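Trainee: Pasting the sequence and the predicted coordinates here, then a few questions.
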Amino acid sequence: MTSETRLREEICSWAASMFERGLTGGASGNISVRTEDGGLLVTPTGSSFGRLDPARLSRFDTDGRLVSGDKPTKEMPLHSAFYETRRSAGAVVHLHSTHAVALSMLPETDPDNMLPPLTAYSIMRLGKVKLLPFFVPGDPGMGEAVRGLGGRRSAVVLANHGPVVAAKDLEAAVYAMEELEETAKLALILRGAGAIGLTPQQISAVVTKFEVDWE
């Protein structure tokens, strides 16, 4: 089995897992992963995470040209912006997960750091999560908004739309995405309950120990 064949199967396996657990439904969500030769494998437009075909994934060469597979997700500008601004990015995952979307619509949500510091793991895996404004799906402005962050954030949430996470590889991106959704869920469950989150000193200790970018 070649490395690309294995990567294609991993994309479909992780996507099916997220679909089965209700993290994104219907034909929503998209994934891109950097290949060994510097190209990209991308989930096709209009495809369901629950029914992806490894052979039909969109394949891009190192110059960003589609060379095989189905037509890619319309959110390619969003994915491209993360790869351009974060050299460490090896995979990007975008979902329409319920709790992250719900949190994006609350007026009290901090747009610069939309997840409250409730657990160490959300800080470790995500750093600060930027809330971006609403864009019509497929709008190239999404990519420009990500570029405007200058590579400082590995995770953003598009208001009224869904979260996007970049990480070193697909496994890390999925784990970070799961942490984002679970933390958003915690924030909604605890809303108005006077929950005790991490103190500034505790946050600082986590940031220092795990070398988190907390700008």
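Mentor: Yep, that arrived.

Trainee: Please count neighbours and contacts with C-alpha atoms only from this point.
Mentor: OK.

Trainee: Let me know the helix or strand that the residue nearest in space to the middle of the chain is in.
Mentor: Geometric centre of the chain, nearest residue: residue 165, 2.2 Å, by Cα atoms, centre = their mean. Taking DSSP states H and E as the criterion, residue 165 maps to strand 162-167.

Trainee: Can you name the next helix or strand after that strand?
Mentor: helix 170-189.

Trainee: now that next one: how far from the chain's centre is it?
Mentor: Helix 170-189 sits 9 Å away from the centroid of its parent chain (Cα atoms, centre = their mean, to the nearest Å).

Trainee: And stretch 152-170, by the same measure?
Mentor: Counting by Cα atoms, centre = their mean, stretch 152-170 comes out at 3 Å from the chain centroid.

Trainee: before we move on, what about stretch 28-38?
Mentor: 12 Å.

Trainee: do the same with stretch 15-31
Mentor: 12 Å.

Trainee: Could you list the residues in contact with that stretch?
Mentor: Stretch 15-31 is contacted by residues 11, 42-44, 46-52, 73, 75, 91-98 when judged by Cα atoms under 8 Å, 6 or more residues apart in numbering.

Trainee: Put the buried members of those into a PyMOL selection.
Mentor: Buried residues among the contacts of stretch 15-31 (16 or more other Cα atoms under 10 Å), as a PyMOL selection:
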select buried, resi 11+42+43+44+47+48+49+50+52+73+75+91+92+93+94+95+96+97+98
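
Trainee: Sort out for me which of the contacts of stretch 15-31 are in helices.
Mentor: 11, 98 (DSSP state H).

Trainee: Out of the contacts of stretch 15-31, list just those in strands.
Mentor: Among those, the ones falling in strands (DSSP state E) are 42, 91, 92, 93, 94.

Trainee: this is the other structure I want to compare:
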Amino acid sequence: MNEEKIRADIVKWGRSLFERGLTAGSSGNISARIDGGYIATPTNSCLGFLEPDRLSKLDLDGNHISGDKPTKELPLHFAFYEGRSCAAVVHLHSSYATALACLSDTDPADAIPPITPYVVMRVGTVPVVPYTRPGSADVKARIAAIVADHSAALLENHGPIVCGASLDAAVFAIEELEEAAKLAIITRGMQVRHLTPSMIADLNATFRLR
């Protein structure tokens, strides 16, 4: 993937996510593959004010080559790159998905109920990954346990993370996850009509790319 375009797209999407309130302050991080390595957002950077030339460049082993110091969440990102064929990873602290990650009665195997077809098509089943300290390498083993079958997860008491076949796809998926989490929260206690197993199977057969 063209490095200049990836840098521009990370800045574009970072600003968009920040301005729409999907992550606050210096929370959240984005990475994407390029030829020979990766580009990632720097540590303690605000997604709304990224600069293309200051983004972190990494080699294929995750070693820092140039730019500002990379996000401390690299172990989290590389757990997805090593476990799936994906081109980008997006991690946010969006409100509703993070709320689900904090609720003790959220189903750890399936945190996002199948309310809409789009969460099934773009995200799939979303497990809750047990808590690790942000930036801890311990998260890699916990992501490795679920990554073969899942392109997204909720990090317990932390927030959502999604990988995608492109940066655009990863952003669209994490936005859909947040919207589905919002619906799950605001309809709690109501008589919700979920998609049936046959509906989900049809969507997976038609749209899901694994």
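Mentor: All right, it came through fine. Keep in mind that this is a model prediction, so the values were computed, not measured.

Trainee: Enumerate every residue touching the counterpart of the residue nearest to the centre of structure 1 in structure 2.
Mentor: Alignment note (TM-score structural alignment): residue 165 of structure 1 maps to residue 162 of structure 2. Applying Cα under 8 Å, 6+ apart, we find residue 162 of structure 2 in contact with 89, 90, 91, 151, 152, 153, 170, 171, 173, 174.

Trainee: most neighbours, which of the residues you listed?
Mentor: residue 153 (31 neighbours; other Cα atoms under 10 Å).

Trainee: tell me the contacts of that one?
Mentor: With Cα under 8 Å, 6+ apart, residue 153 of structure 2 has these contacts: 126, 127, 128, 129, 160, 161, 162.

Trainee: and what of residue 38 of structure 1?
Mentor: 61, 62.

Trainee: just to revisit the earlier point, now tabulate the contacts of residue 153 of structure 2 in JSON lines and tack on distance to residue 117 of structure 2.
Mentor: JSON lines is the format used below for the contacts of residue 153 of structure 2 (distance: Cα to Cα, whole Å):
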{"residue": "126", "distance to residue 117 of structure 2": "14"}
{"residue": "127", "distance to residue 117 of structure 2": "18"}
{"residue": "128", "distance to residue 117 of structure 2": "21"}
{"residue": "129", "distance to residue 117 of structure 2": "24"}
{"residue": "160", "distance to residue 117 of structure 2": "19"}
{"residue": "161", "distance to residue 117 of structure 2": "20"}
{"residue": "162", "distance to residue 117 of structure 2": "18"}
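
Trainee: could you pull out the strands for structure 1?
Mentor: 30-34, 40-42, 58-60, 66-68, 91-94, 130-132, 155-158, 162-167.

Trainee: Out of those strands, flag the one nearest residue 120 of structure 1.
Mentor: strand 155-158 (16.0 Å; Cα to Cα).

Trainee: quick revisit: tell me the one among the ones in strands among the contacts of stretch 15-31 of structure 1 nearest to residue 68 of structure 1.
Mentor: Distances from residue 68 of structure 1 to those, taken by Cα to Cα, are shortest for residue 42, at 10.7 Å.

Trainee: For that closest one, what is the corresponding residue in structure 2?
Mentor: Under TM-score structural alignment, residue 42 of structure 1 pairs with residue 40 in structure 2.

Trainee: can you count the residues close to the nearest residue to that match once chain neighbours are set aside?
Mentor: The spatially closest residue to residue 40 of structure 2, leaving aside those adjacent along the chain, is residue 31, at 4.1 Å (Cα to Cα, 6 or more residues apart in numbering). Using other Cα under 10 Å, residue 31 of structure 2 is surrounded by 29 other residues.

Trainee: sorry, back to before: next, the mean deviation of the strand holding residue 165 of structure 1 compared to structure 2.
Mentor: Following the fit onto structure 2, the mean deviation recorded for strand 162-167 of structure 1 is 0.4 Å by mean Cα distance after the TM-score superposition for structure 1.

Trainee: aligned partner of residue 153 of structure 1 in structure 2?
Mentor: Residue pairing (TM-score structural alignment): residue 153 of structure 1 is matched to residue 150 of structure 2.

Trainee: quick one: contacts for that match?
Mentor: Taking Cα under 8 Å, 6+ apart as the definition, contacts of residue 150 of structure 2 comprise 124, 125, 126, 127.
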